[in-house]
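Engineer: got a predicted model here, sequence first, then my questions.
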Amino acid sequence: MLVLLPPSETKAAGGDGPPLELDALAHPELTPTRRKLAEALRSLAADVPASLSALGISARQTAEVERNAALFDSPTAPGLERYTGVLFDALDVCSLPAPERSRADARLAVASALFGLVRGADRIPAYRLSGGSALPGFGGLRAVWRPVLEPVLQGADEFVVDLRSGAYAELARVPGAVSVRVLSESADGTRKVVSHHNKSHKGRLARVLASAADEPADVDGVLRLARGAGMRVEQESERALCVVVPA
């Protein structure tokens, strides 16, 4: 099973690993694209105003540009520990016992505008690049990643659960994947799509799927594990699930 996670804009600082080694990351077929984007992002960092514009951030976030400038020099950390925020707080991989953490590293992958796909144990530095960004000389990242990333994901002989958000799902389509959305239900039965806090529930689901001793191979397996963990999950169609939470 492969569970695709959205990344976070925020990244944990520091790390205890050596500087970035692109050749050491999983899915080496992505290395040429990773290298081109990483070198372009580092070069762009020399022009702070241009970086702020391309990244869609304000002058108060200049530290993010500094991170990009040090992309090949700063320490690295495992991908599942580099990303922060609501989803990754709920996932909380650092609290998993060793056998469960090993399963999480093998089953989880984070969609990345810079690296395409980051597996759990891939060591990466802190950086700033969003799925909706456009780098000078490259344009939109969907056009950059789709030709190389889609074959990797579509060629994987794994059951895929796709928890990615819109911009990152656009970087590569996975036709056979199971999608998941989160709905809140009020006392009268009315349901609404959950926006920001959907990440917490997706993080909880990812933790359940990643740490389970029995790896699910289909939708029924996902439903069984999620419901066994106390989550209310319904099947909307053959390849679509929804997590239902109280309003």
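Structural biologist: Great, that's in hand.
Engineer: from here on, just use CA atoms for contacts and neighbour counts.
Structural biologist: Fine.
Engineer: work out the gap between stretch 216-236 and the centre of the chain.
Structural biologist: 21 Å (C-alpha atoms, centre = their mean, to the nearest Å).
Engineer: here comes the other one, which I'd like you to weigh against the first:
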Amino acid sequence: MLILLPPSEGKTPAVGSDAVDWATLSFPGLNSSRAKVLEALGTVSAHEDALALLGVGATLRADVERNTRLHAEPAAPAHQVYSGVLYDALDYNSLTPAQRRKADVSVLVVSALWGAIRFADRVPAYRLSMATALPDVGRLAAFWKPQLDQALAAATEAELLVDCRSSTYAAAWTPPPSQTVAVNVFTEVNGVRKVVSHFAKHTRGELARHLLSRRGKAPQTPTQLQKAAAEKWTAELVEGTPRRPHTLSIILA
């Protein structure tokens, strides 16, 4: 089982540590593409209109300035750098050592800057959305799609993929539908279901934590995943098609 997560919008900068060591990152075949995106990001972030070009507000000026020196910025494990609703709910630091080791090999974060990394990969805090277009790179989702198709094929072969990504990051890589389960979250009031956003992030983080911390074998099929989710929530499975992944719907009261 592999759990696919989006990065958080906000990042927690590392302090007093070494810069990123590219040779230690997972999926080293992506390094040339990572370098291209990093260079383009640094150029855009140094532009006088950087905030507008990156689609962020003035309160994030320091984050954008940091983008110009990412080669030298302190790096920390991805599970420390990524923060926010989903990652707070997953709460990596409160997992047991065995559960953390499981998380380090079972979680893949699809990133606008790094393509894909694992939880233990050490990276600096950065500001970049997958929806952004960069000079000489173009739209990042389109740029990363062929790179991730190649880099992740072997790592994900025959694995159940629990897809907790947002649509923006799902656009960067389409895994084989037969082995993928997309996770959706709804509220239900008087029989009427509504898609939720904030609580979807929180619940996906809780689901990831549940899958990493529960006893027994990790789910290997969509049906086993539905049963595992049903240990905590009302969970329904919709079978996929040759073109569409399976869907796990978690229903919140």
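Structural biologist: Yes, it's here. Remember, it's a predicted structure, so these values are computed and weren't measured experimentally.
Engineer: superposing both, give me the TM-score.
Structural biologist: Here the superposed chains carry a TM-score of 0.93, computed using TM-score structural alignment, normalised by the length of structure 1; 243 aligned residues with a C-alpha RMSD of 1.5 Å.
Engineer: gap between the residue of structure 1 most remote from its centre and P246 of structure 1?
Structural biologist: The centre of structure 1 is farthest from one residue, D188, which by C-alpha atoms, centre = their mean lies 34.6 Å away. In this view, D188 of structure 1 and P246 of structure 1 are 11 Å apart by C-alpha to C-alpha, to the nearest Å.
Engineer: shared neighbours of the two, which are they?
Structural biologist: Shared contacts of D188 of structure 1 and P246 (C-alpha atoms under 8 Å, 6 or more residues apart in numbering): none.
Engineer: number of residues surrounding V192 of structure 2?
Structural biologist: Residues lying near V192 of structure 2 (other C-alpha atoms under 10 Å) number 8.
Engineer: so what corresponds to it in structure 1?
Structural biologist: Aligned by TM-score structural alignment, V192 of structure 2 pairs with T190 of structure 1.
Engineer: give me the nearest residue to the equivalent of A125 of structure 2 over in structure 1, chain neighbours excluded.
Structural biologist: The alignment partner of A125 of structure 2 in structure 1, by TM-score structural alignment, is A126. Counting by C-alpha to C-alpha, 6 or more residues apart in numbering, A126 of structure 1 lies nearest to K11, which is 5.7 Å off, once chain neighbours are set aside.
Engineer: for V245 of structure 1, same thing?
Structural biologist: According to C-alpha to C-alpha, 6+ apart, the nearest residue to V245 of structure 1 is S184 (4.8 Å).
Engineer: check contacts around the one you found.
Structural biologist: Contacts here follow C-alpha under 8 Å, 6+ apart; on that basis S184 of structure 1 touches 191-194, 244-247.
Engineer: what's the burial count for A103 of structure 2?
Structural biologist: Applying other C-alpha under 10 Å, we find 24 residues neighbouring A103 of structure 2.
Engineer: so it touches F119, yeah?
Structural biologist: Yes: A103 of structure 2 lies in contact with F119 (C-alpha atoms under 8 Å); the separation is 7.0 Å.
Engineer: which residue ranges of structure 1 form helices?
Structural biologist: Secondary structure of structure 1 (DSSP state H): helices located at 31-44, 48-55, 62-69, 79-82, 86-91, 98-107, 141-155, 166-169, 198-211, 219-228.
Engineer: G131 of structure 1: which of the ones you listed is closest?
Structural biologist: helix 166-169 (5.4 Å; C-alpha to C-alpha).
Engineer: that closest one vs structure 2, average offset?
Structural biologist: Once superposed with structure 2, the aligned residues differ from helix 166-169 of structure 1 by a mean of 0.7 Å; criterion: mean C-alpha distance after the TM-score superposition for structure 1.
Engineer: which residues does that helix contact?
Structural biologist: Contacts of helix 166-169 of structure 1 (C-alpha under 8 Å, 6+ apart): 6, 111-113, 131-132.
Engineer: name the residues of it that are buried.
Structural biologist: Within helix 166-169 of structure 1, the residues that count as buried by 16 or more other C-alpha atoms under 10 Å are 167-169.
Engineer: just list the residues touching Y87 of structure 2, thanks.
Structural biologist: Taking C-alpha under 8 Å, 6+ apart, we find Y87 of structure 2 in contact with 8, 79, 205.
Engineer: can you check F199 of structure 2 too?
Structural biologist: Taking C-alpha under 8 Å, 6+ apart, we find F199 of structure 2 in contact with V185.
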